[in-house]
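Engineer: quick one, structure for this:
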Amino acid sequence: MTRLPDTDWRRAEGLDRLMEALGASDGMIRFVGGAVRDSLLGLPVKDVDCATRWRPEESMNRIVAAGFKAIPTGLAHGTVTALIPSGPVEVTTLRRDLSTDGRHATVAFTDEWREDAARRDFTINALSADPVTGELFDYFDGLNDLRDGRVRFIGDALHRIAEDHLRILRFFRFHERFGRGEPDAEAMQACVARANDLMALSRERIADELLKLLGGTNPAPTIALMLDNGLFRPIIPEIDTDGADRLARLVAREQLSGTRPDSLRRLGALLPQDPETAVAIARRLKLSKLATRRLELGASAATGPARALAYRFGDDVAIDLLLRGEVDAEHLGLDQLSGWERPRLPLGGGELIAMGLQPGPVVAATLQRIERQWIEEDFPDGERVTLLARQAVDQSLRSRQ
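Structural biologist: From the prediction side, this is the model:
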């Protein structure tokens, strides 16, 4: 019998008491989803999810009786969040789908574990485990798919995508993370055939799933696969093969420079390198104003030393520009930004007037000239700033004679 590994998260403070309160010894609750899948692969587990035969109101009562706070996260869909000392645990009543429209599902509660597992998208996500014994339950051959690096829909792929169109993007995200070799043929054919279904999804859901995909270890091959098969045409037709090449180059430069992957930076590399187009796409995806501005600046092709770029645009945009630029990946100067805080020019208009300038536009223009030189010299202070100011004031006075 295959069992769930005895990993650290299973010994988290309060988890045993929660499982006992929810009837683990009587087979009333199981670990499900990513916690089971990732434990079998030896990966870190971030979120612990459980499925239970109890109705949500009873789950809440039992959680509270055990001394924990119960949050009605989504009672209509059977989900309650238990707050234990080690963090939140989601507890969801077993469900079956009554109807779906490609975006939302109407569900009913059930007592059948297999019925609940069958409504999940991929076989590797339908595994469950007994909290007491660790016994694994695998109704759709998910263990073999996990071992073989195959992401496969449960049941007919076309039908599963019709139930929830977002599963197209989820397929590629899970293939990037867990797949090895060529994608499952049936799944791939179904995603291509139903690609236009993506147009029915909200832009927010598309953006969220795309950014998760781009946050993977190396999403470039998967993105290229999607482009080759026309998956972006219904949602972001501006992306082309040049974008896939830029993304691959960026990922390689992140790895060479030891820079942490960043989904938004990678999206910026994927999009056309034109600020107006980047802004239009960001707005279409309903990204935040901050994210939109970052994509706009990242597409500007501005160049310069690391600190100069960070002074002008902020650290994130500076790193984006440097990694997407032409400087060798091992000599970008990113270490110069570690612990660095944007300085302020230690000079104001009053000092320039005291040096002889007349109040007015000339003061602002002279300050700007000083600032440009100050940035170019990597932000000196003290006597050097005074000298720069004197030189700039003298030049301004001479030009006005």
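
Engineer: switch to C-alpha atoms for all contacts and neighbour counts from now on
Structural biologist: Will do.

Engineer: helices of the stretch 51-200 of the chain, start to end?
Structural biologist: With DSSP state H, counting those that start in this stretch, the ranges of helices along the stretch 51-200 of the chain come out as 56-65, 113-118, 142-148, 157-163, 167-178, 185-193.

Engineer: one more, for comparison:
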Amino acid sequence: MTTIPLSEDMQSAATRAVFSALEAKGGRGCVRFVGGCVRNALMGKPISDLDLSTQLTPDETEAALTTAGIRHVPTGKAFGTITAVVEGEPYEITSLREDVETDGRRAVVSFTTDWAKDALRRDFNLNALYADIDGTVYDPTGLGIGDAKDGRVRFIGVAEERIREDYLRILRFFRFSAGYARDIDAESLAACVALKVGIDGLSGERIQQEVLKTLKLANPLPAFAAMQAHDVMPHVIPGWLGRGSDLPEFAAVCGLTDDVDIRLIALLDGGIGLSAAALHAVQTRLKLSQRLYNRLRDAGKALDALADNAPFARLMYLHGRQATEDAVYLAAAHQAKAPSAVAYVMNMLAGLDIPVFPVKAADLMTRGISAGPELGQALKQLETDWVNNDFSQSVIDRALDALAK
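Structural biologist: Below you'll find the predicted structure:
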């Protein structure tokens, strides 16, 4: 019998209260930890979210929590998920399910009390693991414990069948392989490559979420490099060409920062470039937020200016501090700069104040320029001259003196 050491959260009073509430309704053993927390405990990795599976139906789960006085929200009741909240901590509780129908994007499910049937609808052996409140591990596929301990990411059963149930599993395979596998599984990889066109039918939101989760990994390079090597990336990022099989700039940026946005900028820079047209296509397909799109766009503009040797103060004034910092990361990656060199520049930028244009429209109006298009043009031209001359006050003084005469 395999047991896992329970983390502090897994054995907290709040967690035990949830287990007790459900077991009061469904009996001892009707609820178990599932998936990531069990897998990570076996592999000695940090545990974050605590997900639970139960033999109770969603209605029964709600009734049990209500009886115990535990607040709960039907976050995904149609799919079997009720979220309990105890002492501010959320617990996603999902009823055991089996697939009735799948179309590669979504599944129609029915509820069951059979742990094995629930396990068989999951993606990888190491994700189909359950554990009770005492830490005893249950492995319905018979392969999950071994795969977790040996660092293997393999589809449950026949890989192509699991992928056809949900093509997002292709992207999950690359993410989990980068995060948990010692080596990429050849049979699973072959199935992903054979069915990669199925990614085209997925929603942009689901692809975006998976890409961002992958970028959060300590080292996301193996995932994207493998997708690049096997021509999966064009199905993930529209317009993808990829200028290097090993994504050198992306690899360099990943070694410099764990900021997901900067990593995404570097990935796109190496795969499609940062032109407005290319970024707009990505935003449209992956449903990127306007905030993220603006950051991608501004970083591209700042990188172009940096390539033209624009001073940092000018870069920050024209493009903002964030875009300037992003451009520095990208430029450092292109030039293979050491982390110490990047840190030096970042410290320098932190000490720079963004200049403030010292002239107002009223300053020009008092010198004879009337309100209207001419005033706006004169103000803009004066600002451009001031910026191009490194914010020289003498440029301002000469211009205002000339107007006063």
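
Engineer: okay, the helices of the stretch 51-200 of the first structure in a markdown table with mean neighbour count and distance to T7 of the first structure next?
Structural biologist: Output for the helices of the stretch 51-200 of the first structure, formatted as a markdown table (neighbours: other CA atoms under 10 Å; distance: least, CA to CA, whole Å):
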| stretch | mean neighbour count | distance to T7 of the first structure |
| --- | --- | --- |
| helix 56-65 | 19 | 23 |
| helix 113-118 | 19 | 23 |
| helix 142-148 | 17 | 18 |
| helix 157-163 | 20 | 32 |
| helix 167-178 | 22 | 20 |
| helix 185-193 | 17 | 32 |
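
Engineer: for L98 of the first structure, find the nearest of the ones you listed.
Structural biologist: helix 157-163 (10.9 Å; CA to CA).

Engineer: center of the second structure, which residue is that?
Structural biologist: L212 (1.9 Å; CA atoms, centre = their mean).

Engineer: distance of the residue lying closest to that residue once chain neighbours are set aside relative to L279 of the second structure?
Structural biologist: Computed as CA to CA, 6 or more residues apart in numbering, the closest residue to L212 of the second structure that is not its neighbour in sequence is V260, at 7.0 Å. Distance of V260 of the second structure to L279 of the second structure, given as CA to CA, to the nearest Å: 17 Å.

Engineer: looking at these two, which one has more neighbours?
Structural biologist: L279 (24 against 17; other CA atoms under 10 Å).

Engineer: surely the more buried one touches D298?
Structural biologist: No. Contact status for L279 of the second structure versus D298: not in contact, 10.9 Å apart, counting by CA atoms under 8 Å.

Engineer: buried sites along the strand or helix carrying the residue nearest to the centre of the second structure?
Structural biologist: Secondary structure from DSSP states H and E places L212 of the second structure in helix 204-215. For helix 204-215 of the second structure, burial by neighbour count (16 or more other CA atoms under 10 Å) applies to 204, 207-208, 210-211, 214-215.

Engineer: that helix: what's the following helix or strand?
Structural biologist: In N-to-C order, the element after helix 204-215 of the second structure by DSSP H and E is helix 221-229.

Engineer: okay, the angle between that following helix and helix 204-215?
Structural biologist: 130 degrees (axes from the mean of the first three to the mean of the last three CA atoms, to 10 degrees).

Engineer: out of the helices of the stretch 51-200 of the first structure, which is closest to L15 of the first structure?
Structural biologist: Closest among those, using CA to CA: helix 56-65, at 11.1 Å.

Engineer: where in the second structure does the closest one fall?
Structural biologist: Counting by TM-score structural alignment, helix 56-65 of the first structure falls onto residues 58-67 of the second structure.

Engineer: ok, average deviation of the matching stretch from the first structure?
Structural biologist: If you overlay the two and look at stretch 58-67 of the second structure, the average distance to its match in the first structure is 1.3 Å (mean CA distance after the TM-score superposition for the first structure).

Engineer: centre of the chain to that stretch, how far?
Structural biologist: Counting by CA atoms, centre = their mean, to the nearest Å, stretch 58-67 of the second structure is centred 33 Å from the centre of its parent chain.

Engineer: quick one: end-to-end length of stretch 40-59 of the second structure, please.
Structural biologist: Note: stretch 40-59 of the second structure ends 30 Å apart using CA to CA.

Engineer: could you do stretch 146-159 of the first structure as well?
Structural biologist: First-to-last residue span, stretch 146-159 of the first structure, CA to CA: 22 Å.

Engineer: tell me how far that stretch lies from the chain's centre.
Structural biologist: Worked out by CA atoms, centre = their mean, stretch 146-159 of the first structure lies 23 Å from the chain centre.

Engineer: what range in the second structure does that stretch sit on?
Structural biologist: Going by TM-score structural alignment, stretch 146-159 of the first structure lines up with residues 148-161 of the second structure.

Engineer: what does the matching stretch contact?
Structural biologist: For stretch 148-161 of the second structure, the external contacting residues (CA atoms under 8 Å, 6 or more residues apart in numbering) are 39, 42-43, 120, 122-126, 141, 147, 162, 173, 176-177, 180-185, 187-188, 191-192, 195.
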